[in-house]
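Q: What follows is a protein structure lacking sequence information:
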């Protein structure tokens, strides 16, 4: 390899790094702007200085209650849930080398939702119990899907098909629980299923925040190994990656984030599905762990922007899950058609 070739490779690497930094900074700035908009906008629009003074601890009549009790918990729930959905969805898609292999499609969020609805309608519990049950159910769902799809050898296509079947079964269980549940429990259960930031409370957020702060760095640190896993089992092993250990750490971290996000906001439709492809299109390929942090930021933008649109763009207020579903459903159909034409199914 001559000096000219080395210089060409290094120049390409620097260009990809600059693009990654630029895109990530722009996504971070847009996320911050949406966070501020969540605090400023509502039935009453407050000045920026009043919101900042309130966040600093000063008591301002009317502003303090609206910002600290209603808008701040809503914004934080959207921020951390969106980041969790984005990172976890991108991790599954990259690790399994298939854009359909995300928690929404293969039934992981349905497992967490079923546990949450069961706790609400049958056990009449909420808060920490629902969060713990959602995490356990999410991990159990992953285990069941993996075991059922294993066969003589592991195949991503088989895993996706088994996941879709498990999701259908869990959706049927959810429908049954809603049918036999007490009338007073139905609104709370439907909140989980629609995917909404309405009614978010500050005391419900610590489990989600702590989980994201622990699990997201693990996935980011494993970003290089995640990129290698995309090359396939044999290639990753030959490059020195402990595939089983890496895959287990990535799956457990992703499922914990997905389960806690689902327990906090409900299964916000298609955020985990869309974040990875959008981030990959913006960032490009060839830079280590390039799709992890941008995917999380895209998830934040989708959730916060969807919530703002649902609140203020129409005469009737809609949950954020409906807005993201409107965006994600056509993309899913397009992706299925494209994959069918390429022979991926």
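A: Cool, got the structure. In this text, all values refer to a predicted model and were calculated from it rather than measured experimentally.

Q: rest of the way, CA atoms for contacts and neighbours
A: Noted.

Q: any idea which element residue 275 lies in?
A: helix 271-283 (DSSP states H and E).

Q: Quick check, central residue of the protein?
A: In the chain, the C-alpha nearest the mean C-alpha coordinate belongs to residue 85, at 0.6 Å (C-alpha atoms, centre = their mean).

Q: The structure to be compared is supplied as follows:
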């Protein structure tokens, strides 16, 4: 081989290797840059006792922002009505000020309604996040999978056959929702609960339960049918402290339980095999989280009726805002509270003298969101 040829070959080889090395270095630098950017989003805090906490700065900021929006919307809702009040007057009344009339309007009439709205929205939001995480499907919502319909059947049985009062109807709704949840679990169980099987069984149960609702409506007289229709619409009208305290107790017990399972639920999104390898008891996590979510949905439905699409939209909107993987349980709960209170305020203020039940407004907006979601999933080739 001539020296020229050797030089050319050597130059070509060196050039190729040098180019490859440069490209690899650039890719590594880009990866390191992305790693630094991702690392900056995660903040670690070490306490004096040696406990280390890690949290996503963006998700924390979004959660605090949603909490502020929910409280602001609640204050605005308390101040709206036939006797309007400014935010300052509302805050003064809530802290013990105001005259006797303002105290009655705020403490006895409007505050319970707002608290029920916040609690119901939070319960639907966090339950929807659990269902969508376990099913690994954005359509895995309680009102799509039949749990809300099960609560409706339980409430209608009490109304039509027993002419029960408000408390009895609430108990019937809780029992109907829990029984429906157990039935869907049993039908979907086959060496564990698979996401798609769970969704398909839930959709089938929803169709059957809706048929039962129609049958019960045909058996009711005009008074019972009117009462049942009003309840099934979903509304916060006339809510008082009798609905606040039971729902608050359920949320106080079950929301922390669900939050404790936030990390295992996040691992479930990687698949059962990966979760098993990381030490997650998959079946136990699914069972506990789903049972807690079912009771939350049933209790929220008992307090305000089957308000649709909040559980479907809240988790997805929260995830889009936080841009964080995982179920985003707390942001989803706060987003649900914001959506429901804002929808209730809109239903009172945007339609003049004709106030709409909040379930009508969430149904219209949620239906539009569902159509958009289906079109997006179809375009992406996932359905």
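A: Cool, got the structure. Because the structure is a prediction, the values reported are computed rather than measured.

Q: TM-score them against each other, please.
A: After superposition, the two chains reach a TM-score (TM-score structural alignment, normalised by the length of structure 1) of 0.91; 342 aligned residues with a C-alpha RMSD of 2.4 Å.

Q: picking that back up, now the helix holding residue 275 of structure 1: which residue numbers in structure 2?
A: Counting by TM-score structural alignment, helix 271-283 of structure 1 falls onto residues 310-322 of structure 2.

Q: Then stretch 81-92 of structure 1?
A: So stretch 81-92 of structure 1 sits over residues 120-131 in structure 2, by TM-score structural alignment.

Q: And that stretch against structure 1, how far off on average?
A: The superposed stretch 120-131 of structure 2 is, by mean C-alpha distance after the TM-score superposition for structure 1, a mean 0.4 Å from where its aligned residues fall in structure 1.

Q: about what we covered before: how much space between the nearest residue to the residue nearest to the centre of structure 1 once chain neighbours are set aside and residue 293 of structure 1?
A: Nearest residue to residue 85 of structure 1, sequence neighbours excluded (C-alpha to C-alpha, 6 or more residues apart in numbering): residue 272, at 4.7 Å. Between residue 272 of structure 1 and residue 293 of structure 1 the distance is 13 Å, computed by C-alpha to C-alpha, to the nearest Å.

Q: quick one, which of the two is more surrounded?
A: When neighbours are counted by other C-alpha atoms under 10 Å, residue 272 of structure 1 and residue 293 differ, and residue 272 comes out ahead with 33 against 25.

Q: For residue 182 of structure 1, see how far away the more buried one is.
A: Residue 272 of structure 1 sits 31 Å away from residue 182 of structure 1, taking C-alpha to C-alpha as the criterion.

Q: again with residue 28 of structure 1
A: In terms of C-alpha to C-alpha, residue 28 of structure 1 sits 43 Å off from residue 182 of structure 1.

Q: Looking at those two, which is more packed in?
A: The neighbour comparison of residue 28 of structure 1 against residue 182 (other C-alpha under 10 Å) goes to residue 28, with 19 against 13.

Q: Packing partners of the stretch of helix or strand the more buried one belongs to?
A: Residue 28 of structure 1 belongs to helix 3-40 when elements are defined using DSSP H and E. Counting contacts by 3 or more C-alpha pairs under 8 Å, 6 or more residues apart in numbering; DSSP states H and E, helix 3-40 of structure 1 is packed against helix 48-55, helix 72-95, helix 271-283, helix 292-312.

Q: any chance of those in TSV, plus distance to residue 158 of structure 1?
A: Listed next are these as TSV, based on distance: least, C-alpha to C-alpha, whole Å:
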stretch	distance to residue 158 of structure 1
helix 48-55	50
helix 72-95	15
helix 271-283	19
helix 292-312	25
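
Q: So for residue 3 of structure 1, which of the ones you listed sits nearest?
A: When the helices and strands packed on helix 3-40 of structure 1 are compared by C-alpha to C-alpha, helix 271-283 sits nearest residue 3 of structure 1, at 27.7 Å.

Q: Mean deviation, the closest one versus structure 2?
A: Relative to structure 2, helix 271-283 of structure 1 is 0.4 Å off (mean C-alpha distance after the TM-score superposition for structure 1).

Q: Now do that helix: which elements does it pack against?
A: Counting by 3+ C-alpha pairs under 8 Å, 6+ apart, helix 271-283 of structure 1 packs on helix 3-40, helix 72-95, helix 292-312, helix 320-342.
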